[in-house]
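[1] could you work out the structure for the sequence below:
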Amino acid sequence: MTSEREQHGAPAGNLALVTGASRGVGRGVALGLLAAGFRVYVTGRSIDQADLPPEMRRLRCDHLKDEQTARVFDAIRSECGRLDLLVNCAWGGYERMAEGGAFTWPAPFWDQPMHRWTGMMDAGVRAAFVCSAHAARMMTPRHRGLIVNISFWAAQRHLGNTIYGIAKAATDKMTSDMAVELKPYDIPVISLYPGLVRTEAVLAAAESGAFDLSTSESPEFIGRVINGLFHDPNLMTRTGQVLVAAAVAKEFGVLDIDGKSPPALTLADI
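    Have a look, this model is predicted:
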C-alpha cells in the first residue's frame, strides 16, 4: 500500500502544522497561513467540526494523549516527508472559567480547581513541548524550520491567576532554552504575544461590555505576522526571544484583515 507521498511526491510550498486550530487564535493562525500560501495541517479535539476550509488537512488529536500527538507527526512524515513550521496554539486554559455559578478564573491559587493546571500546563505547555520535540526531529536533519509558541504578558506580571502566569512564563523559558539547543541547526524558536484577539469568546464577552474592541486584532492577523517572521532572512537573530505580534507587524508592514494596523501593547497597557 503506497502512501500519499509515494503516490504524488512531496508537496510543493511550505508546510505548516497549527495545533489547537478548532477555534480561537489557532483557527485564525491556520487561516492566515493558508491565505499566505502554506499547506496547512490542523489539529484539535473537535477539529472535524471546525469551520475551516477543505484545503486544510484535519487530524483529530487530544494533545493530552502523547500517542495521538505521535500519530499526527507520523501522518505528516508519511504524507509530506517534512515540516517547515510548527505553531503551538493548543491550550485548555480558558475552559470551565465559571463553575457552580461562580467565576473561578481569578480565584487565589489555593482555591483554584486543579483542572485549570491540567488545561494550562498539560494541554498547553506540555503539549507544546511534545509537539516541538517531534517537530525538531523532522527539522534538524534539514537545518530548516521555525517553531512559534503562542504566549502572553501573564509571563511578566500577575494577570488573572497564578497558574496562568506559571504557564506563560514556562512557555517563554521553554522557548529560550529550545532556541539554545536548536541554534546549531539554524532553527529559530519564538514566543509570540498577541494583543486582544477577536476570538469567539472575546466577541461574546464584548456584547456585554466586557471588552473594548477598538484596538483588537483578528485571529487571522497572528497568522499574517507568523508568515512575515517565517520569511524574514534575519530571523535567527531573534531566536529565543519574546516578540509582540503587533510590533512585528509594524516592522514588516503587515496589516490586519480590515486594513488596520493594531497598536503594539506594552506591559504598562495590560
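[2] alpha carbons only for contacts and neighbour counts from here, please
    OK.
[3] please report how far the residue nearest the centre of the chain lies from residue 223.
    Note on the chain: the residue nearest the mean C-alpha position is residue 89, at 2.7 Å, using Cα atoms, centre = their mean. According to Cα to Cα, to the nearest Å, residue 89 stands 11 Å off from residue 223.
[4] contacts for the helix or strand where residue 246 lies?
    In the assignment (DSSP states H and E), residue 246 maps to helix 245-252. By Cα atoms under 8 Å, 6 or more residues apart in numbering, the surrounding residues in contact with helix 245-252 are 192-195, 222, 225, 228, 255, 261-265.
[5] one more, for comparison:
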Amino acid sequence: MSSLSNTTALVTGASRGIGRGIALALGDAGATVYVTGRSVGADRTDDLPGTVDETAGSVTERGGRGIAVQCDHTDDRQVEALFERMDRDHDHDHGSGGGLGLLVNNVWGGYEGYGESFDGPFWEQPIETWDRMFDAGVRAHFTASRLAVPRLLDADGGLVVTVSSGHGGRFRGSVPYDVSKTATERLTKTMAHELRDTPVSAVAVQPGFTRTERVLDAVDEDEEVLAGTESPLYTGRAVVALVLDDGVADRSGGVFRVGDLARAYGFTDVDGTRPAPFDLPGDPL
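    Reported below is the predicted structural model:
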C-alpha cells in the first residue's frame, strides 16, 4: 500500500510548474489529489503547456487518484464551490481517500503579463502587478486556507503548505514581489500561531531555481542558465516528506528551503542529485 493512500490533498494552481510537481509527487505516494487551475483544453494561461486535466491524469497514472477541477482562485464563489464539491465527493465515496488532509497553497498569477516591468523600480510598476501578486497569491492562499482548516479540524488534523519563493533575508528583486512573498510567509506564521493548540500545522516552503514551463520558455532552455536548477518534483518530494513526518507539528510556523528539507529528510531530485538550498543573490535587508 502506498504511503499516502489514505490522504486526500488539494493542490491549487497545479496545471503546470511547481504545483504540478507537487501533485505528481503526491500521486507517486498514492494520494487522492484535487488539481485546480484555470487552464483546460486549449484555454491555457499565457499559452503555456499544461492543464488541470493533464496533471490529474498523470497523478492517476503514477498510482494516485487525480481529480481535475477548473477554478479561478480569485473568484470566491468558485473556490467555495470547489470545497463543496470535495465535501460531496467525500460523502458519496469516503473510502476513496478520506476527508481533506492536506492543502497546498501554490496558485500564483503574479507573473502574468508582467513583461520587462517586473525588474523596474516600484514607481514604474503598473498597479496591476501589485494586484495580481496579492489577489492571485496572498489573498488566494488566505481564502483557501480559511475554507480548508475547518475541514482539516473535522478530520482530526492535517497540514497546510504554502509555496513561497526567494530568501526572506534578501531583496527579491521587485517591491511588489518581495512584499507579496513576505506576506505569504507571515500568513503562514500567523496561521500556525492561531492553530497552535489544534492538530493542524502550517508551514511554508521556498523552492530553488526550478525548471518550470515558464522558466524554460523564458531562457529558451539554455543549458548554461539551467545548470544547477531543480525539477518541480523536488518541491513535491519535500511536501510528501512533510506530510509523512509525524513530528511536523514541531515545524509549524516555519519557512523552509527545499534544499534544507532534502538534507533533513534524505530525499533527492528526480535525477538523484540533491540541489543545494537556494541562496538568493541580492541586497540583504
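[6] quick revisit: quick one: which of the contacts of helix 245-252 of the first structure sit in helices?
    222, 225, 228 (DSSP state H).
[7] distance to residue 241 of the first structure added to these, as JSON lines?
    Rendered in JSON lines, the data for these read as follows (distance: Cα to Cα, whole Å):
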{"residue": "222", "distance to residue 241 of the first structure": "17"}
{"residue": "225", "distance to residue 241 of the first structure": "15"}
{"residue": "228", "distance to residue 241 of the first structure": "16"}
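[8] what distance do you get for the aligned partner of the residue nearest to the centre of the first structure in the second structure to residue 248 of the second structure?
    Aligning on TM-score structural alignment places residue 89 of the first structure opposite residue 106 in the second structure. Shown here: residue 106 of the second structure relative to residue 248 of the second structure, a distance of 19 Å by Cα to Cα.
[9] that's a helix at residue 165 of the second structure, yeah?
    No. Read with DSSP: H, G, I helix; E, B strand; the rest coil, residue 165 of the second structure is coil and lies in no helix.
[10] the first structure: which residue goes with that one?
    Looks like residue 165 of the second structure aligns to residue 152 there (TM-score structural alignment).
[11] what do you get for residue 130 of the second structure?
    In the first structure, the residue paired with residue 130 of the second structure is residue 117, using TM-score structural alignment.
[12] where do the helices sit along the stretch 101-250 of the first structure?
    Under the criterion DSSP state H, counting those that start in this stretch, the stretch 101-250 of the first structure contains helices at 115-117, 127-139, 162-182, 200-206, 219-230, 245-252.
[13] any idea which of those helices is most buried?
    helix 219-230 (a mean of 24; mean count of other Cα atoms under 10 Å).
[14] matching residues in the second structure for that one?
    Using TM-score structural alignment, helix 219-230 of the first structure pairs with 232-243 in the second structure.
[15] mean deviation, the matching stretch versus the first structure?
    Mean deviation of stretch 232-243 of the second structure relative to the first structure after superposition (mean Cα distance after the TM-score superposition for the first structure): 0.8 Å.
[16] just to revisit the earlier point, most surrounded residue in the contacts of helix 245-252 of the first structure?
    Tallying neighbours with other Cα atoms under 10 Å puts residue 222 at the head of the contacts of helix 245-252 of the first structure, with 29 neighbours.
[17] what lines up with residue 135 of the first structure in the second structure?
    Residue pairing (TM-score structural alignment): residue 135 of the first structure is matched to residue 148 of the second structure.
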